[in-house]
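[1] prediction below, plus the sequence it came from.
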Amino acid sequence: MDLRIFTEPQQGAGYDTLLTVAKATEDLGFDGFFRSDHYLKMGSVDGLPGPTDAWITLAGLARETRRIRLGTLMTAATFRLPGVLAVQVAQVDQMSGGRVELGLGAGWFEEEHRAYGIPFPKERLARLEEQLEIITGLWATQTGSTYDFHGTYYDLTGCPALPKPAQARLPILVGGKGPRRTPRIAARYADEYNLSFFSPEDSATQFGRVREAAQKEGRNPDEILCSNLLVVCVGKDEHQLARRAAAIGREVDELRANGLAGTPAEVVEKIGRYQEAGSRRIYLQVLDLTDLDHLELIASEVQSQLS
């Protein structure tokens, strides 16, 4: 079971903070550092110093880390044109030496689109499908050839399909909870399918839908890695657990029910339930980015117990 660190910088974190957490992620042996792609805070936090751009952040981290995987959960398809996004991601992958993964979603937070003047179309899932086809098509086009695409929402003619990622196949992550369309999109384009804040039981059901959709696409279901994103709050005892929960404005009982919270032994047991449901990777949503001791505890007492 891989453990990756996931951050929500729009809630309040500058680049230097993210760099510190990314370096700790690498030093402590976690598999990867991922971040959200949002421009507006959520909830009552002040969000200072303001949002950071996901792909600019990852470009910086690509040059200042050496081992960990880097990526987004999820880049909003509404934020960037597919041709431009393909160039950005390929360049960051080159800058990292081939450690980047692209999580791409339809976009859902209408308020941030209004705040920053970004169009918020109704047909976002259909646009997402075209974006996935274009991006994967551009990267798969042989060097020296051009790429054309004439869809409902996007039109590319004579694109040189450059630059290429450093990786022969840059992993694509798709997420979402829809029972039919989302599994079909994942089956067609994804190397990894991610579920956010799902229980082990509900995860097993949705993972099964993705596997069925993959079979219908003529694809080996085992080619798609299934993963979960969950808020994490671990304490060596109840006092430390309560303190960490209070620091992120959450209740211990609620975190135990809906996230990965408790003592290290409790968290290891719950991760085992997700593994039984078919998950092979957990993204740990770390909400207090100043508490590096938290990461150290997870690395030494949780990660060390996982096979």
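    Here it is on my side, so go on. Numbers count the residues shown, from 1 in each chain.
[2] switch to C-alpha atoms for all contacts and neighbour counts from now on
    OK.
[3] for Ala247, grab the count of nearby residues.
    The burial count assigned to Ala247 is 12, neighbours taken as other Cα atoms under 10 Å.
[4] name the residues of stretch 34-44 that are buried.
    Within stretch 34-44, the residues scored as buried using 16 or more other Cα atoms under 10 Å are 34-41.
[5] any buried residues in the host helix or strand of Asp148, and which?
    In this assignment (DSSP states H and E), Asp148 forms part of strand 147-150. Neighbour counts over strand 147-150 (16+ other Cα under 10 Å) mark 147, 149 as buried.
[6] contacts for the helix or strand following that strand?
    Going down the chain from strand 147-150, the next helix or strand is strand 155-159, by DSSP H and E. Contact with strand 155-159 is made by 146-150, as judged by Cα atoms under 8 Å, 6 or more residues apart in numbering.
[7] take a look at this one as well, against the first:
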Amino acid sequence: MDLRIFTEPQQGATYDELLTVAKATEDLGFDAFFRSDHYLAMGTDGLPGPTDAWTTLAGLARETSRIRLGTLVSSATFRHPGVLAVQVAQVDQMSGGRVELGLGTGWFAREHEAYGIPFPEKRFGILEEQLEVVTGLWGTPVGSTFGHAGEHYTLVDSPALPKPVQASPLDPTKAGVPVIVGGSGPRRTPALAARYAAEFNLAFPAFDEIDGRLANVRRACEEAGRAPETLTLSAALVLCVGRDDAEVDRRARAVGRDPQEIRGQGIAGSVAEAVDRLGELAAHGITRVYLQVLDLGDLDQLELVGGQVAPQIG
């Protein structure tokens, strides 16, 4: 199972703090460093203010060498798809081919208001078109042009440059980075994942809902003529692990969470409890877990998980 570190910098973090966590992620053997893509804090003052997701990842691309880098997830409302395709392809080049793109509809209306970003009531069509445009631009052969005439976007004779370093996981003859799609809808989002994504992500799922949601996306793959096993299944869950109950309680309270509540909803508790919970997820078919780290200054927790949890899950 891949273990990835997932951060929420809008809650308050500088680039240097993120770099410290990313380097620890690499040094401790985790698979990847991911971050949210938000511009407004939630429930805190967020000082010193937000950092842009793709600007951050561009910096980290040059200051790390092994870990994969990406967003969970970028909002389709934030960037035009042509611009997004250029940004992601460039960061992929800067990283030597280590980038992944999580893309969703966006949900936080207040941050759009705060920064003057349009927030249409209906956004699913925007997401669908962005996936088509971004992957289409990457996959267009060099020397050819790409065009798109849709409800939300029109591209005319685009040179479709630059290209990512990586080959598309869905068609190795074309350029592309792994795309991550996630959501709780029973049909439309799974259908998008089956068509465009290398990975389907469950964000903070209730454990008794996992089987049903994964069944939906497996069915969508079959309906699209895609083998379900070609789609990586992942989950994002809060991390709160300690050597004893006192340490777990301290870490939970440090991020404003109730210790018992966090145990029931995340990868939380003792090392043994964390290993058991990850094993439970593996039994559902999940092979990748994003560990949401809310206290970016607590590198000791990363050392504990990297040193004692990760070796037990293979």
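    Cool, got the structure. Here the structure is a predicted model, which is why all the values come from computation and not from measurement.
[8] give the contact list for the residue nearest to the spatial centre of the first structure.
    Nearest to the mean C-alpha position of the first structure, by Cα atoms, centre = their mean, lies Leu73 at 2.4 Å. Shown in contact with Leu73 of the first structure (Cα under 8 Å, 6+ apart): 34-37, 102-104, 173.
[9] ok, now Gly12 of the second structure?
    Applying Cα under 8 Å, 6+ apart, the residues near Gly12 of the second structure are 41, 45-50.
[10] the helix or strand hosting Asp93 of the first structure packs against which elements?
    Element membership of Asp93 of the first structure, judged by DSSP H and E, is helix 82-96. Under the contact criterion of 3 or more Cα pairs under 8 Å, 6 or more residues apart in numbering; DSSP states H and E, helix 82-96 of the first structure touches helix 54-64, strand 100-105, helix 124-140.
[11] want to throw these into JSON lines with distance to Ser227 of the first structure?
    Listed next are those as JSON lines, based on distance: least, Cα to Cα, whole Å:
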{"stretch": "helix 54-64", "distance to Ser227 of the first structure": "21"}
{"stretch": "strand 100-105", "distance to Ser227 of the first structure": "12"}
{"stretch": "helix 124-140", "distance to Ser227 of the first structure": "19"}
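[12] any idea which of those is most buried?
    Comparing these by mean neighbour count (mean count of other Cα atoms under 10 Å), strand 100-105 ranks first with a mean of 26.
[13] that strand vs the second structure, average offset?
    Once the two are superposed, strand 100-105 of the first structure sits an average of 0.2 Å from its aligned residues in the second structure (mean Cα distance after the TM-score superposition for the first structure).
[14] so what touches that strand?
    With contact meaning Cα under 8 Å, 6+ apart, strand 100-105 of the first structure is reached by 69-77, 89, 92-93, 128, 132, 170-176.
[15] swap in stretch 269-277 of the second structure?
    240-245, 248, 263, 267-268, 305, 308-309, 312-313.
[16] counterpart of it in the first structure, which residues?
    Aligned using TM-score structural alignment, stretch 269-277 of the second structure spans residues 262-270 in the first structure.
[17] who are the packing partners of the lengthiest strand in the second structure?
    With secondary structure taken from DSSP state E, the second structure has its longest strand at strand 232-241. Judged by 3+ Cα pairs under 8 Å, 6+ apart, strand 232-241 of the second structure is in contact with strand 199-203, helix 245-254, helix 259-265, strand 267-269, strand 288-293, helix 299-304.
[18] for the last one, buried residues please.
    By that I understand helix 299-304 of the second structure. Across helix 299-304 of the second structure, burial judged by 16+ other Cα under 10 Å covers 301-304.
[19] out of those, who's nearest Asn201 of the second structure?
    The nearest member of the buried residues of helix 299-304 of the second structure to Asn201 of the second structure, counting by Cα to Cα, is Leu302 at 22.1 Å.
[20] mind checking how far that closest one is from Leu192 of the second structure?
    According to Cα to Cα, to the nearest Å, Leu302 of the second structure stands 34 Å off from Leu192 of the second structure.
[21] again with Ala61 of the second structure
    28 Å.
[22] what do you get for Asp300 of the second structure?
    From Asp300 of the second structure across to Leu192 of the second structure, the span is 38 Å (Cα to Cα).
[23] try Phe204 of the second structure
    For Phe204 of the second structure, the distance to Leu192 of the second structure equals 20 Å [Cα to Cα].
[24] the more surrounded of those two?
    A count of neighbours by other Cα under 10 Å puts Leu192 above the other of Phe204 of the second structure and Leu192, at 21 against 14.
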